[in-house]
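> Here is a sequence together with a model predicted from it:
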Amino acid sequence: MGFRPYLLASSAMLAAFVGASAHAQSSANTNTIAELVVTAEKREQSLQDVPVAISAFTSEQRDIVGIQSIQDMTNFTPGLQYSTATDRVSLRGLGRLTNVLSADASVANYADGVYETFAVRAGSSTLFLDRVEVLRGPQGTLYGRNSIAGAINILSRRPTDTPYAEARATYGNYNRSVLEAAASGPISDQVKFRVAANWERQSKGWAKNIVPGMPSEGNVLDTFYGEVQFDVKFSERVEMWTKLGYTNWRNGAGGPGASSGGWSPNIYDLNGTILPDVSATNRNGGNGWDISQYYDAASHFNPGFGCSGLAVNVVGAGPNPCVNASHESPWLFNRPQSYTVRVPNAYTVASHWTYHADKFDIKYIVGGTRYWYHLNGSTPNGTRDPSILQYSLNSAVGGAPLIVYPQERFDYQERNGFISNELNLVSTTEGPFQWIAGAYYYHQAYKQPVSTTEDPRQVQWRSTPPAVCASGGQTSLPVAAPCAPGNGRRFDNRPDVKNTSYAFYGQASYEVSPTLTLTGGIRYSHDRKYGTESTRILCFGLPACVGFPPEVFPLLIDLTGPGAGVVANGQGGAGISRVDRGVVGRTTYDPATGFASREYDAKWSAVTGTAKAEWTPDDDTLVYASYARGYRSGGFNIGIFTVISQLPYSDKESVDSFELGMKRTWGSSLQTNLAVYNYDYQNLQIPITRIAGTAIGSTTTAFYNVPKARSRGFEAEILWQPIENLQIIGTYAYIDANIRKGAAVDGVDRTAIQPGAQPLLTFAQCVNNSACAVDDFTAGLPNNGFIREQSLKGGDLPNAPRHKFAIAANYTWDFEPGSLTANISYAWRDKSYGGLFKRWYYEAPSWDQVDARLLWKSADDKYEFIGYVKNIFDTIGYDQGATAERLHGGYSSVYGAQPVAGLTCSPVAGAAGTRNCVQGIRKTFYVTPPRTYGVELRYKFF
């Protein structure tokens, strides 16, 4: 669907707003927009008086419009993107691209003033939240931790002065039910309390698994959250508010992480042509290649094993393991092991202590979280290359064929705890001079173990000891050497890291004249991260073993021992004696456990600040201009699926932000908030493929500091009440976020031959200067398989759709028994890329969505009834850009079941004396929910 019609429509709507302002003023008594108070700058102010681009969502507005999740907020917040599958937020083109906990988030999350490492709480029920504020732009002065892209403030409902109690019940399709209740009120003249709890359960998933005996997946939930609050006024000067919360998840495939595998409907060739699934009647996919040679055949199952002409004695699963069930729909798949998401326990605390001095307030904010997050699921297993596998089956030791069980389960955990301390001094006197000063301290300690567990029937993974230990680098012949017994896991990584931050800051504003106010702020921040990482990698028919002769594949190989790839890479590369930046000492090896380990320690610091000018020519208009310097500390690429990799360190990043905005209230029924901005980034942290040397296997996934990037754009938010009981909300955002300078390897197109590629060297230069590493898989092709870095200039920043538009309209009918409010909303989002290269395989298409909602309120305000439909037309949406990976194909089926050893690579099928090095591309999307609908009943006891 093209964007132009909606851009024209929004322009026409804006013109209508301006033209209707005279009418709006004349009817001010019956359709006045209510004032919204926010705390974006540490003090209560009207939203229209804050010189910051900010979107705020009250609980009442969320109930009417149907903003039930962070994903819904992205529709009505210019520049905001959120990935539900990975709990990652981005603003104006800058966001988190990894769940490695040692990499700070670009958008900070604050729950009642306490910094959090996750954003999911912002989507909590309106029974718990009073409002959510999304601040766009660097918050490099006032906020606890530096927020280089922006901040999300989550503010809870507080204890009430009078008794209050409410219960809510929801039921929806997919057998989703929610029960929640809250009670609040005074205990005495000095003490107030609030208790609330929520239980949500969905037993049927959005997606059906066709593998017999496997449950459905997609938002399968069983969650509980409860909290208690106390508000105590010790005296006229001293008061305290404290909240304690407890969370427990016992989900199936539901919650953050459960959809992290994404939707991979097809395998493509290098030209973007879909390669059909193999079947009994079309074994070669119609194009000369056996598609089953690609591991995973696009889904997160391992089709092709047990039904391909290339692999025998391999145990598959499902009614047709050669066909990808997800080909036609993201709501159908074949996965042999289901996902589960568990939070066995999570504890949160937030506490505010305030002392009211004569001319200022002293506020101490303390809080933190301790949680255990546990994700399990199916992953494409180690036996990925049937050409190698087939050789192993026919050349086993003693000539006996092997049975291969290809299924594998991954285990990902976060054991995370952090505490945040902030001291604020805020002026409270009337007058032209206002100021804020503060200090901040934060400490975090986490463990992020990730491992895979192989099928217990595959006894090779538990060899005692493993048959051979790799020595002399990953591509050398394995030799007999002492090594620890196999532990049943091909991958086992155990990072243990601590993070300490502190800062001092101050900001002051001076009213130069009744219409002009100047503001300046400065901040010093210091960060230190330190810890250890321990890893073990075993090999049995893995792509990582592709450099070894096929004869060894029936045997288990340990890749972690002395001289092997893991330990050698830990020193900066095989044969290189240097220690990588941020690494303390050299990598060590424990022969008793088989783990390689190393230590990390690094510090970063920066001075940041802001300068603003506010002009208020009249009571209804605010024009502001601001400059802000933002900072994000560096980090380490450790955790998730790292392997004591080369180049683990990333430098700090910074941004210079310039913004011009106007907030205007036209009469009493129309508000327009506009902003234009320009960001200049230095050393933007991006995880990407990098070259660490010229030897085979020298590429690594690491954080790369992109030297220069830019984001600029325009944003508009409009609230209009043209007649009594009718409200219209509209938002629009334009983002031009791209890279100005930098170079990297495209992990999919390593030899830089895709259209649009900008290689830094020609193939001739690679040959003559030995300046390029060699891609082992394509080493025999005419380009010699040279890996070439490409210029990143002109590439879009990830997850930054060029255009985004949303509109919602609600109308209320008043009756004697109560009122009925109907709301309908439409959102459209442009295409976006999930990688730095503007290639078809990183592109998620544009999409739109329509939602509708009815809300009935009784006249005494005791009853509320809500009916809703989200995604009415059941369209497929994409909450982030696509990701992609290169797949190694095997031999063409023209060779039959038995490949020939010692052949060289050739791109020509069936060429004499060669093997066919076929490359495929798997493109993965991350989709929004299908059509959902339901009803909700609310009752207020008092």
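Thanks, I have it. Quantities reported herein were computed from a predicted structural model and do not represent experimental measurements. Numbering: from 1, shown residues only.
> Only C-alpha atoms from now on, for both contacts and neighbour counts.
Will do.
> Quick check: the residue most central in space within the chain vs Y681, distance?
Nearest to the mean C-alpha position of the chain, counting by C-alpha atoms, centre = their mean, stands R88 at 2.6 Å. Counting by C-alpha to C-alpha, to the nearest Å, the gap from R88 to Y681 is 20 Å.
> follow-up on the earlier one: just checking, the residue nearest to the centre of the chain touches A119?
Yes - the pair R88 / A119 is scored as a contact, 7.4 Å apart, by C-alpha atoms under 8 Å.
> Flag every buried residue along stretch 852-870.
Residues 852-858, 863-870 are the ones in stretch 852-870 that count as buried (16 or more other C-alpha atoms under 10 Å).
> From the chain's centroid, how far away is that stretch?
Distance, stretch centre to chain centre, for stretch 852-870: 33 Å (C-alpha atoms, centre = their mean, to the nearest Å).
> how long is that stretch from one end to the other?
Termini of stretch 852-870 sit 6 Å apart (C-alpha to C-alpha).
> what sits up against that stretch?
If you take C-alpha atoms under 8 Å, 6 or more residues apart in numbering as the criterion, stretch 852-870 is touched by 64-66, 816-825, 850-851, 872, 931-942.
> Filter those down to the buried ones.
Applying 16+ other C-alpha under 10 Å to the contacts of stretch 852-870 flags 64-66, 819-825, 850-851, 931-940 as buried.
> The structure to be compared is supplied as follows:
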Amino acid sequence: MNKLMESVSIAALTTAAVASPSIANAQDQFDNGAATASAQDDPAPSRDNVILVTAQKRSESINEVPLAIQAFGGEDLRQSGITEAQSLAVVTPALNVARSSANTPIYTLRGVGFNTPNLSSTSPVGVYYDEIAYAYPFMSSGPIFDIERVEVLKGPQGTLYGRNTTGGLVNFIVQKPDTTFGAGLNVEVGNYDTQNFEGYLNIAVSDTLAARFAGRIERSGRGWQKSISRDERLGEKDRVGLRGTLAWALSDRLTVDLVASYWKDQSDTVAGQAVLLNPDQPAFVDPRLRTAIRDDWTSTTADWDTLDGTKAPFKADSRFYGLAGRVRLDLSDDISLVSLTGYNDVSRNDQNDVDGTSVEVFAQQSVGDIQSFSQELRLEGSAGPVDYILGVYYSKDDITDNQIGNYDRSSVLQLLRFLSQNVIDPTNALYTPEQYATGFRSYRNTTEQRNRSKSVFASMDWELSDKLSVTVGARYTDDQLKFSACSGDFNGNTLPIWNTAVHFLVNVQTGNVPNFNVQPNGCMSYAANFTELASFKRPVLNEDNLAGRLSLQYQANPDLLIFGSFSRGYKSGAVPMLPTNVETQLAPATQERITAYELGTKATLVGGAVQLNGSVFYYDYKDKQLFSEVLDPVFTTLTRLVNVPKSEVYGGEVDLNVRVSDVVDFRLGASYTKTKITEFTGFDRSGQPADFVGSSFPYTPEWTLNAAVKVDQPVSQTLGLRGNVVANYQSSTAASLGDEPGFKVDAYTVVNASLDLYSSQDNWSVGLYANNLFNEYYWNSTDVLTDVVFRIPGAARTYGVRLGWSY
């Protein structure tokens, strides 16, 4: 056997644990470095095989890991219609993924999430590719393709993974090269003029060097959203993802994996749906808005602005590339040194209309970029009954995040223009009538940040006896955040209104007369005393913390594991990018902390045909980061990022997998999550004081149910038929604190299905697929920016034919 193959081990995958038993064999690339055979090329495993995962940085059966974890093979993802990270909620209980008004994904796991549209904000639910952090949720906006498996870990992950996360993490493990030539191509043709292409090419350069190239192209020429006011559509898709992977065994003890990733998205952005009129200044509300509010929206209807009677360019223009290197040196049979190096670069220039009307109440252009570098070095070893990991981690991120807002017909702006032209400057001594008539249509928000994180960590697994073992881990982290931020004029457009009406209202409300004029493209937010411009010279936010985990696991018999754990995790402090009238809005939120307690079991029953996993948990939550309202003398309320002093989360989960027969597999997952704020007072969006004690967290349905039925039936000696149906139910929740009108997110059920005819050689297939099979109308995001409460709907039904070929 050649050197490359000697440096790896192959792990069989089956749903006796948490994925389908029909998943083919796949390698565990963390055993000894480079990776091997493609999963789809191997025969189906026997039911005794179990999924091997690397949640604890070593290969082990998922049923032996004392964590709440779920794993899905790459073929499972494809059959379930999962082609982007945001779709993982379809198969994962307790995971909720919403899309913000600025096209940014919002991940919430067991009630722990961070509702923000900002490019610059990290998430308490981390996303990783081969252990390299995609620390900012927007980085995960590309397509999913050529994946070996994905692992979802629930609860604080502050010990072994580089970025502290309070909610959990999602780790994608990509397919790695092997030493046999291979190629594959999948083509999908569907409604909305859809053509998708996905393929891979595996090349053995030598007996120690192999390369793999993979990609996915998604195109749809006809949008799925139809304007209710004119003959226009939104929803065209134009997205591409590429990846190149190199596996090199330099010797029997030294292996190197290199990965280069790229994606680009130039698709249409999603339009909102107006559901409630909530004017800031009722006397000045645009009368067209009163007829734009509807309660009969469907999965395919929406509305959006026009620009001078032409189709508005509400599109994304985003791109990402990443470089990752993994080097493993076996110092001895028992000790290895592992280096992980990552560099990710993302930029976006997305234009979104969010108010759900043809009136320009609010639209925004989101522009920014992030350069993120990370380096981890760890020592892995074993000594008798003890396995251990010692490591250090460093990361640095440079961030620019800008937003250009347009709200020409908002009621506040109409009031401000009226005051400027008719009360403050009726003779036009300061600005012309044209400048007043169009003034403040645009403004900008901006932030520049530099985040630096350093940590040292250690973990130990100790077998106290044949049945009892203990895991102890700790990570000390030192974080530093430098930033500047403000709201400012945009090319002189904001000045005529800000330097007149806004100054006037500040004087009326505060008694302080501003003694300055905002300059073109200059910052315009007030200092806390409202008499001068804010300096925006803020102290650096320095924070440190000690995260840790203590777990006891008892293997009662080979088929029953019982575990209990105590863990603590942190999410670092954050600075918002938002519309700012006064500098106090830009005060950073400090780090949040979760102390988690969990009890769980993993039971293999009926000779391996049934796997039943369950757990209950309780989180003591301190200083949760949350966007809330603050009173403002001009705009009634504006947003501020705050810390909720005290809250709690508790619930339970069960995951049942049944091998009904050699042909049929069944999976059912259920999760109950209860969230509750126990200490927090603030303001609602109308500016009224509110005590939020007892309120639930946003985007946290109490119940989520996931079900899957898979059938794999031979129909002849050369042909087989494979069917797959997955369903996700989420109970109702809300997108804001308290019981504010219009912010309810109704319960919904989404069903995806596929049916494929394939050859027994598994070298070709032809089939049908449908996502959102029953065209369920649902939304998982609701917000208000001014005057109108709007929804961001989920995608309508897509269906088509697909062809697959492999060699």
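That came through fine. All values derive from a computational prediction rather than experimental measurement.
> What does the TM-score come to for these two?
With the length set by TM-score structural alignment, normalised by the length of the second structure, the two chains reach a TM-score of 0.83; 733 aligned residues with a C-alpha RMSD of 4.0 Å.
> Could you tell me which of the contacts of stretch 852-870 of the first structure belong to strands?
Among those, DSSP state E puts 818-825, 850-851, 932-940 in strands.
> my guess is T587 of the first structure contacts G573, does it?
No - the criterion here is C-alpha under 8 Å, and T587 of the first structure misses it with G573 at 11.4 Å.
> which other helices and strands contact the helix or strand containing G184 of the second structure?
Applying DSSP states H and E as the criterion places G184 of the second structure in strand 182-190. For strand 182-190 of the second structure, the packing partners by 3 or more C-alpha pairs under 8 Å, 6 or more residues apart in numbering; DSSP states H and E come out as strand 194-204, strand 798-806.
> Tell me which of those strands sits nearest to L276 of the second structure.
Closest approach to L276 of the second structure among those is made by strand 798-806 (28.8 Å; C-alpha to C-alpha).
> who's in contact with that closest one?
Outside strand 798-806 of the second structure, the residues within contact range by C-alpha under 8 Å, 6+ apart are 182-192, 762-773.
> same check, this time on stretch 616-629 of the second structure
114-116, 589-600, 637-653, 682-685, 687.
> try stretch 806-821 of the first structure
64-65, 75-76, 725-732, 822-828, 854-860.
> For L95 of the second structure, find the nearest of the helices and strands packed on strand 182-190 of the second structure.
Closest to L95 of the second structure of those, according to C-alpha to C-alpha: strand 798-806, at 22.6 Å.
> what's the angle from that closest one to strand 182-190?
Orientation check (axes from the mean of the first three to the mean of the last three C-alpha atoms, to 10 degrees): strand 798-806 of the second structure against strand 182-190 gives 160 degrees.
> Strand 798-806 of the second structure to strand 194-204, inter-axis angle?
20 degrees.
> if we can go back for a sec, go through the contacts of stretch 806-821 of the first structure and flag which are in helices.
64-65, 75 (DSSP state H).
> List just the nearest of those to R415 of the first structure.
Among these, and counting by C-alpha to C-alpha, the member closest to R415 of the first structure is N75, at 32.2 Å.
> Helices of the first structure, start to end?
Counting by DSSP H, the helices of the first structure are 4-19, 21-26, 59-65, 70-75, 386-394, 565-570, 763-769.
> Superposed on the second structure, what's the mean shift for stretch 491-504 of the first structure?
Mean deviation of stretch 491-504 of the first structure relative to the second structure after superposition (mean C-alpha distance after the TM-score superposition for the first structure): 1.2 Å.
> and that stretch, which stretch of the second structure?
Counting by TM-score structural alignment, stretch 491-504 of the first structure falls onto residues 443-456 of the second structure.
> which stretches of the stretch 601-750 of the first structure form strands?
Per DSSP state E, counting those that start in this stretch, the stretch 601-750 of the first structure carries strands over the ranges 621-632, 635-636, 649-650, 653-666, 670-691, 699-720, 726-741, 743-744.
> how big's the offset between the second one and the second structure?
By that I understand strand 635-636 of the first structure. Looks like 1.6 Å for strand 635-636 of the first structure (mean C-alpha distance after the TM-score superposition for the first structure).
> just how off-centre is that strand within its chain?
17 Å.
> contact partners of it?
102-104, 529, 582, 648-652, 703.
> one more time with 10 Å
100-104, 497, 499, 527-531, 581-583, 600-604, 647-652, 685, 702-703 (C-alpha atoms under 10 Å, 6 or more residues apart in numbering).
> that older thread, of the strands of the stretch 601-750 of the first structure, flag the one that's most buried.
Comparing these by mean neighbour count (mean count of other C-alpha atoms under 10 Å), strand 635-636 comes out on top with a mean of 28.
> start and end residues in the second structure for it, please.
Counting by TM-score structural alignment, strand 635-636 of the first structure pairs with residues 574-575 of the second structure.
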